[in-house]
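*Asks:* Fold the following for me, if possible:
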Amino acid sequence: MTTTDIRPDDFFKLACASWISQALGIVAKLSIADLLTEGAKSIEELAQATESHIPSLYRVLRCLTTVGVFNEVKPRHFALTPLAEYLQSDNPYSLKYLAMTNIDQWRWHVFGDMFHTVKTGEPAIKSVYSVNNYWQYLEKNSESNLLFSQSMFSIAQNCQIQLLKSYDFSKVSKIIDIAGGQGLIISAILKHNPHLQGILFDMPETVVDAVKLLKAEGVAARCEIVGGDMFQSIPCGGDIYLLSYIMIDWDDRSICNLLENIRYSMPENSKVLVIDTVIPVSNDYHWSKWEDLFALCMGDGVVRTQTEFQTIFQKAGFELVKTFSPEKPLSLMELVRV
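*Replies:* Purely as a prediction, here's the structure:
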């Protein structure tokens, strides 16, 4: 065995990382971070407030201090840290629901069957739940669907919306948000750019209640809601067509079909903005490589390299002209028609 500077303890952290995910999800469900907003509290106070077993809760919090979540400021007393603030419910950038959905039982069952996927190529979710992808599972399980949707909202607040705030929409009149869900992202764009008009486009059953969020955000008068299937046709007349975190869920053929539909509907000088994870060419840590394991198990989707994206774009008649923030978890890619 070659002697290196790597200790067995470094390997232990990787092999047992799932324990941390569980601990993080548990304190999120118990809203521990909310209880520490005003300052440190004893484990007895936290256990009483959450109706939890004192010794067990202490051991969970003590473990999380080793990864920077919470600080044991004195024996058996815990306080917030910057990482723990992501667990606070009233934090506009809260990732509380991401921690919670990651310990939802169905996800553990799926990831527990990743070996099957590696051996056969069949998504684990199909072998475990007899569905083709995670969307089909969530359609049948409303509680998990709500939790997952809340986690996607939190990711959007931290990633997609921040990317789009840096994009210059000054010469744009209308933006079409394809598969835009309930309208969170297009609402943020319209609020940040008062001159813009928008179209929120998604499946009819998805956008049926979107008007509530658009009204709450004060942009309903500037945003038309259109129901439809993006693999069949796309609304016409947009200056920008936005695909936010969509491509990860689909195979290459489906993405080419979607882009061809957009190309058919878009005016000649319009652009397409794609927000997605892009795998960098290096061995360094990047969130995209981790997230690709989600795509591997959950359906036919895939996280792609920039070269793989370019191949798809070119096949569909587009050119990638610029990539914004490739070092971040999500990147913004700007496309034009060839």
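
*Asks:* okay, CA-based contacts and neighbour counts for the rest of this
*Replies:* Noted.

*Asks:* what packs against the biggest helix by length in the chain?
*Replies:* Assignment by DSSP state H gives helix 142-158 as the longest helix of the chain. Applying 3 or more C-alpha pairs under 8 Å, 6 or more residues apart in numbering; DSSP states H and E, one finds that helix 142-158 contacts helix 96-101, helix 134-139.

*Asks:* Single out the most deeply packed of those helices.
*Replies:* The highest average neighbour count among these, using mean count of other C-alpha atoms under 10 Å, belongs to helix 96-101 at a mean of 24.

*Asks:* Toward the C-terminus from that helix, list the very next helix or strand.
*Replies:* Note on helix 96-101: by DSSP states H and E, the next helix or strand toward the C-terminus is helix 105-111.

*Asks:* re the thing from before, which outside residues touch the longest helix of the chain?
*Replies:* 92-98, 100-101, 104, 138-139, 184-185 (C-alpha atoms under 8 Å, 6 or more residues apart in numbering).

*Asks:* just to revisit the earlier point, list just the one of the helices and strands packed on helix 142-158 that sits closest to Val272.
*Replies:* helix 134-139 (24.6 Å; C-alpha to C-alpha).

*Asks:* Would you pull up how far the closest one lies from the middle of the chain?
*Replies:* The chain centre lies 16 Å from the centre of helix 134-139; the measure is C-alpha atoms, centre = their mean, to the nearest Å.

*Asks:* what packs against it?
*Replies:* helix 142-158.

*Asks:* Buried residues, whatever helix or strand comes next after the helix it packs on. List them.
*Replies:* Per DSSP H and E, the first helix or strand lying C-terminal to helix 142-158 is helix 160-165. By neighbour count with 16 or more other C-alpha atoms under 10 Å, helix 160-165 contains the buried residues Gln160, Ile161, Leu163, Leu164.

*Asks:* structure for this one too, so we can compare:
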Amino acid sequence: MSSGSPTSPTSPTSPTNVPPAFRLNQMIMSLWVPQVVHAAAELGVADVLADGPLPSGDVAARLGTHPDATERLLRALVTLELLVARGERFELTEMGRFLETSSPLSKRAWSRLMGGPGVWQAWGRLTDCVRTGRMAALSAGDAAASSGTEHFDELGRDPAAAAVFHQAMVELTRGVAPGIVGAIDLRGARRVIDVGGGYGALLCAVLEAHPDVEGAVFDLEHARRGALELFASRGVAARASFVAGSCFDTAPPAADVYLLKSVIHDWDDARSLQILGKCREAMAGGARLLVVEPPAPTARGNATLEWVLTFSDINMLVNTGGRERTEAEYRALLDAAGLRVDAVRETPSFFRVFEAART
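*Replies:* Here you go, the predicted structure:
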């Protein structure tokens, strides 16, 4: 998250007139920034300040936190331009409101996920991941990972962590879903399956845009409750359902269209082919598979896209063992799975939709 300041350590670039040693020092110290944001998100600072500015003592009293430490955190949030100090009171900025739970553009769960112990500790093993080429849990000899337990299965044993993860995925999908739905062709489709869709944020957007379509999320059991709640809150519960299953072991239910958004990049080629193979197994007649991913750029030019996907690629290496891929690599993967790419559709965001059918 950028503070808007051109010399902020959270910015991908810095002006050339800043001494290189200082710029490097900013990069080194930038590890402090996500933890300050994470603490604010975890504690619910923005929710406390949602109705108006408060003195730090009142914030601490409502959060049940140490008064002096709370004021120091709030002043750090001022430096990041998430808050503004007005005398003794602290007030949310426009950007700070994105940490409110109820904001339609909330990033609170995403911050809780990225700054939480699972992701944070995994990134601390990046050196081992680069040495071994394996995700952090495998590089560290994690017994569960070594025995073949998938990292998403682990969420089933920690409902609180599962809720944060799935809500973070809702937050990431919510903003891009309208553009994705606008780019896909659902002519003739009556049933859509959102494979690995979590709470089903993309499926909800599809059903809202297509009143004659019904659908289901196909994912692990720990996503069921949140998905059903989201269906109800979005007014699509009558046309949406949840089917529990692993896309490695079981073919998803019958449908006309299968969605795979931000799933394939989580996995290496071998595991990706397993998922695609199960989808292909389910596809009958004229069924289509829509793989939704942001292809990695093959040439320099879009600094924001390069920054996002370069670091997302490292995040995949560390946390899931997956990777970001170029358009050519996605095409090759689909071809290897016995799927023919008939179209690649642009969206207003970085995402593209690879529309494929059985060969």
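
*Asks:* Just give the TM-score of the two.
*Replies:* Once the chains are overlaid, their TM-score stands at 0.85 when taken by TM-score structural alignment, normalised by the length of the first structure; 333 aligned residues with a C-alpha RMSD of 2.8 Å.

*Asks:* sorry, back to before: out of the helices and strands packed on helix 142-158 of the first structure, nearest to Asn283 of the first structure?
*Replies:* Among those, helix 96-101 comes nearest to Asn283 of the first structure, with 25.8 Å by C-alpha to C-alpha.

*Asks:* now that closest one: which residue numbers in the second structure?
*Replies:* Aligning helix 96-101 of the first structure against the second structure (TM-score structural alignment) gives residues 108-113.

*Asks:* For the matching stretch, give me the average deviation versus the first structure.
*Replies:* Averaged over the aligned pairs, stretch 108-113 of the second structure sits 1.3 Å from the first structure after superposition, using mean C-alpha distance after the TM-score superposition for the first structure.

*Asks:* Now do the closest residue to Leu320 of the first structure other than its chain neighbours against Phe11 of the first structure, distance only.
*Replies:* Leaving aside its sequence neighbours, Leu320 of the first structure sits nearest to Leu335 (C-alpha to C-alpha, 6 or more residues apart in numbering; 4.6 Å). Look at Leu335 of the first structure and Phe11 of the first structure: by C-alpha to C-alpha, to the nearest Å, they are 42 Å apart.

*Asks:* Also Ala79 of the first structure?
*Replies:* Distance of Ala79 of the first structure to Phe11 of the first structure, given as C-alpha to C-alpha: 29 Å.

*Asks:* Run a quick check on the residue nearest to Leu320 of the first structure versus Val272, I expect a contact.
*Replies:* Yes. With contacts counted by C-alpha atoms under 8 Å, Leu335 of the first structure reaches Val272, the gap being 5.0 Å.

*Asks:* More neighbours: which of the two?
*Replies:* Remark: of Leu335 of the first structure and Val272, Val272 carries more neighbours, 25 against 22, as counted by other C-alpha atoms under 10 Å.

*Asks:* which residues touch the residue opposite the more buried one in the second structure once aligned?
*Replies:* With TM-score structural alignment defining the correspondence, Val272 of the first structure maps onto Leu289 in the second structure. Contact analysis of Leu289 of the second structure by C-alpha under 8 Å, 6+ apart lists Val257, Tyr258, Leu259, Leu260, Cys279, Phe354, Glu355, Ala356, Ala357.

*Asks:* can you do 6 Å?
*Replies:* Residues in contact with Leu289 of the second structure (C-alpha atoms under 6 Å, 6 or more residues apart in numbering) are Val257, Tyr258, Glu355, Ala356.

*Asks:* For burial, what's the neighbour tally of the second one?
*Replies:* When you say that, I think you mean Tyr258 of the second structure. By other C-alpha under 10 Å, 29 other residues sit near Tyr258 of the second structure.

*Asks:* so after the helix or strand in which Asp10 of the first structure is found, what's the next helix or strand?
*Replies:* Element membership of Asp10 of the first structure, judged by DSSP H and E, is helix 8-15. Next helix or strand after helix 8-15 of the first structure toward the C-terminus (DSSP H and E): helix 17-29.

*Asks:* quick one: that following helix aligns where in the second structure?
*Replies:* Aligning helix 17-29 of the first structure against the second structure (TM-score structural alignment) gives residues 30-42.

*Asks:* buried residues in the matching stretch?
*Replies:* Using 16+ other C-alpha under 10 Å as the test for burial, stretch 30-42 of the second structure gives Val33, Pro34, Gln35, Val36, Val37, His38, Ala39, Ala40, Ala41, Glu42.

*Asks:* which one of these is nearest Glu324 of the second structure?
*Replies:* Among the buried residues of stretch 30-42 of the second structure, and counting by C-alpha to C-alpha, the member closest to Glu324 of the second structure is Pro34, at 22.6 Å.

*Asks:* Apart from its neighbours in sequence, what residue is nearest that closest one?
*Replies:* Leaving aside its sequence neighbours, Pro34 of the second structure sits nearest to Gly115 (C-alpha to C-alpha, 6+ apart; 6.2 Å).

*Asks:* The one you found is in contact with His38, isn't it?
*Replies:* Yes. Using C-alpha atoms under 6 Å, Gly115 of the second structure is in contact with His38, at 5.2 Å.
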